[in-house]
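S.K.: build the 3D model from these lines:
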Amino acid sequence: MTLNIPDLARLMIDDAVKAALLEDWGRAGDITTQATIPGDARARAAIASRKEGRLAGTGFVESACRLTDPAIRVELLAHDGDVLQPGTAVARLSGPARSILACERAGLNYLGHLSGIATATSLFVARVAHTKASIVCTRKTTPGLRAFEKYAVRCGGGANHRFGLDDAVLIKDNHIAVAGGVVRAIERAKAHAGHMVKIEVEVDTLEQLREAMSAAPDAVLLDNMGPESLRSAVDIVAGRALTEASGGIELGTVAAIAEAGVDLISTGWITHSAPVLDLGLDIEID
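M.R.: So this is what the prediction gives:
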């Protein structure tokens, strides 16, 4: 499987890593390292995976090292999107020992968190590989980290849903209630949105889906429907719009949902509940 992984702007990464370093160092810096490690000591270190998973976030390790001390040399041995086994070496570091120790946690925090998301995504992707369905993320992300977490989803083989409230119209049940009905909500959206903006509408019954399709949305979000209802929904849509299944998606059920013939399966679990992938740094004083 060839992954389509976008580039993350170095400026974005640096800003996030700088904030993490300042948070960690506080007012006086790494007082433990300063007290125990001579200022001229040099070290080599290796970052390796302790569990099986999918890698994401190597750029954050590079940034943490560079912002802490340009004298730290980073050699990447694996790349974002790579499959990891226990013991897989991800990077080698060399340089001033104090500097390596001072930036270790900030770099590993991002690396473990993003690799955990990539790993969780890859598990879902594997379960639906025999179907046409794509696994997509949601806006259920950590505040301030959305772009990075959505990047990690791509590293795991998934795809991105909208990034925010401003890049697509997604009409949900509360919008429909206030607007006075699903057709009226879609018509108002079409009158307001620009020609480049896609319109998706959430429905939770087949009757509501039929009503929505009369207004020709670009996509329909089929909320909390089981496989049988989803198959019926796909037949109703008949290729006139993208079909997205959502709501309570789990590893144990995702294959059956994909087999119903939907185009997309969205899950917030891969970003808001994915466990951190255990990666560690082992250091050796020269």
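
S.K.: use CA for all of it now, contacts and neighbours both
M.R.: Noted.

S.K.: looking at this structure, which helix is longest?
M.R.: helix 97-127 (DSSP state H).

S.K.: if you count neighbours, what's buried in that helix?
M.R.: The neighbour-count check on helix 97-127 (16 or more other CA atoms under 10 Å) flags 97-125, 127 as buried.

S.K.: where exactly do the helices run in the stretch 1-150 of the chain?
M.R.: Using DSSP state H, counting those that start in this stretch, the helices of the stretch 1-150 of the chain run over 10-25, 31-36, 58-68, 97-127, 146-155.

S.K.: output the contacting helices and strands for the third one.
M.R.: Just to be clear, that refers to helix 58-68. helix 10-25, strand 73-76, helix 97-127 (3 or more CA pairs under 8 Å, 6 or more residues apart in numbering; DSSP states H and E).

S.K.: switch to 6 Å and redo it
M.R.: Helix 58-68 is packed against helix 97-127, with contacts defined by 3 or more CA pairs under 6 Å, 6 or more residues apart in numbering; DSSP states H and E.

S.K.: same check on the longest one?
M.R.: Judged by 3+ CA pairs under 6 Å, 6+ apart, the packing partners of helix 97-127 are strand 53-54, helix 58-68, helix 146-155, helix 269-272.

S.K.: mind putting the ones you listed in TSV, mean neighbour count and distance to residue 218 included?
M.R.: What follows is these, written out as TSV (neighbours: other CA atoms under 10 Å; distance: least, CA to CA, whole Å):
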stretch	mean neighbour count	distance to residue 218
strand 53-54	26	33
helix 58-68	22	36
helix 146-155	25	22
helix 269-272	23	25
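
S.K.: of all these, which one is nearest residue 15?
M.R.: Shortest distance between residue 15 and the helices and strands packed on helix 97-127, using CA to CA, is found for helix 58-68: 9.4 Å.

S.K.: contacts for the closest one, please.
M.R.: 14, 103, 107 (CA atoms under 6 Å, 6 or more residues apart in numbering).

S.K.: please give me the structure for this one as well, since I'd like to look at both together:
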Amino acid sequence: MNKLVLDDVLRLSLIEDVGFGDVTSEAIFSEAHFSQGFLLAKQDFILAGIEVFTRVFALLDDRVKVVSYYADGTSIRNGEKFAVLEGPTRSLLSGERVALNFLQRLSGIATETRRYTAATEGFRAVIVDTRKTTPGLRMLEKYAVQVGGGKNHRYGLDAMVLIKDNHIQAAGGVFAAVQRVRNQVSPYIKIEIEVENLEQIGQALEVGVDVIMLDNMTITMIKEAVQMIDGKALIEVSGNVTIERIGELAATGVDIISSGALTHSVKAADISMKLQS
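M.R.: Model (predicted):
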């Protein structure tokens, strides 16, 4: 993770939540009051973002110390105390929500990604994310996908060529869209195209592309597409990708399974921060 970018994201999050100060904690506790606490798992999950959690407090008050018993990628069990922290009580309470929000969301993404990757065991297909991320948090959410065992698709529009349905429609077809790309970009840049039917697959093969994305196709159509493409391009499937469908999608012989659900609708992990008197 780019630490300069990370610090900017975390500072903005603290400003949003803390504002001009935590009026409740400052009214109850003096600056000299210190506390100890711990992080408690309230479900099984894959840990992701413990360094982000720690960095929130470092930016808020460098007197706060966080010690995690585990690194990102570790399976944490329900009921386990997996980290301890200590420092000024005001700072612990002021940073609690922001730090937990990041830790819970990233751990939730890593946990769901691990479920997806486990469902592809024995197949060649790899699980990848999409650009359907929370605005401003893409770097962190894509990091969490990696922690869960998945791979990252393009980070942004400048990362690679991906010709989608609206490109094809506005350009006047597959041939026109691909040719315009070839006339503009370096020959060293790979070209991926999204197709919706077998006719478009034939056109993509004729014009020559590196990756063909099968969008919202049935299992029967995907199997036909795999035979039709026959190794001439990498095959990605996308659209309506759920954990229940991962196994049958992987079994078709595709190379890549992409899912926006890994980041846009995942449930945050249930984690609590508890202070001790």
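
S.K.: strands of the stretch 151-286 of structure 1, start to end?
M.R.: For the stretch 151-286 of structure 1, the strands defined by DSSP state E, counting those that start in this stretch cover 169-171, 199-203, 219-223, 242-246, 264-266, 279-285.

S.K.: just tell me what residue 199 of structure 1 corresponds to in structure 2.
M.R.: For residue 199 of structure 1, the aligned position in structure 2 is residue 191, judged by TM-score structural alignment.

S.K.: wait, its match touches residue 163, no?
M.R.: No - if you go by CA atoms under 6 Å, residue 191 of structure 2 and residue 163 don't touch, sitting 7.7 Å apart.

S.K.: follow-up on the earlier one: to residue 182 of structure 1, which of the helices of the stretch 1-150 of structure 1 lies closest?
M.R.: Nearest to residue 182 of structure 1, of those and by CA to CA, is helix 146-155 at 29.3 Å.

S.K.: from the contact counts, what lies against the closest one?
M.R.: Using 3+ CA pairs under 6 Å, 6+ apart, helix 146-155 of structure 1 is in contact with helix 97-127.

S.K.: what about the helix it packs on, how far off from structure 2?
M.R.: For helix 97-127 of structure 1, the mean deviation from structure 2 after alignment is 1.0 Å (mean CA distance after the TM-score superposition for structure 1).

S.K.: in structure 2, what range does that helix match?
M.R.: With TM-score structural alignment as the criterion, helix 97-127 of structure 1 aligns to 89-119.

S.K.: likewise stretch 68-83 of structure 1?
M.R.: On structure 2, the counterpart of stretch 68-83 of structure 1 by TM-score structural alignment is residues 60-75.

S.K.: what about that stretch, start to end distance?
M.R.: Stretch 60-75 of structure 2 has an end-to-end distance of 28 Å (CA to CA, to the nearest Å).

S.K.: just stretch 273-283 of structure 1 next, same as before
M.R.: Distance across stretch 273-283 of structure 1, first residue to last, is 30 Å (CA to CA).

S.K.: specify, as a residue range, where that stretch falls in structure 2.
M.R.: Under the criterion TM-score structural alignment, stretch 273-283 of structure 1 matches residues 265-275.

S.K.: so for the matching stretch, what gets flagged as buried?
M.R.: In stretch 265-275 of structure 2, counting by 16+ other CA under 10 Å, buried: 266-275.

S.K.: swap in stretch 201-211 of structure 2?
M.R.: Residues 201-202, 204-205, 208-209, 211 are the ones in stretch 201-211 of structure 2 that count as buried (16+ other CA under 10 Å).

S.K.: structure 1: matching residues for that stretch?
M.R.: Matched against structure 1 by TM-score structural alignment, stretch 201-211 of structure 2 falls on residues 209-219.

S.K.: and the contacts of the matching stretch?
M.R.: For stretch 209-219 of structure 1, contacts defined as CA under 6 Å, 6+ apart pick out 182-183, 199-200, 203, 241-243.

S.K.: quick revisit: just flag the most distant two among the buried residues of stretch 201-211 of structure 2.
M.R.: Maximum pairwise distance in those, criterion CA to CA, is 13.1 Å, between 202 and 211.

S.K.: quick revisit: just the closest of the contacts of helix 58-68 of structure 1 to residue 144 of structure 1, please.
M.R.: Nearest to residue 144 of structure 1 among the contacts of helix 58-68 of structure 1: residue 14, at 13.5 Å, using CA to CA.

S.K.: show me what that closest one aligns to in structure 2.
M.R.: Matched to structure 2 by TM-score structural alignment, residue 14 of structure 1 sits across from residue 7.

S.K.: burial count for that match?
M.R.: Neighbouring residues of residue 7 of structure 2 were enumerated by other CA atoms under 10 Å; the total is 15.
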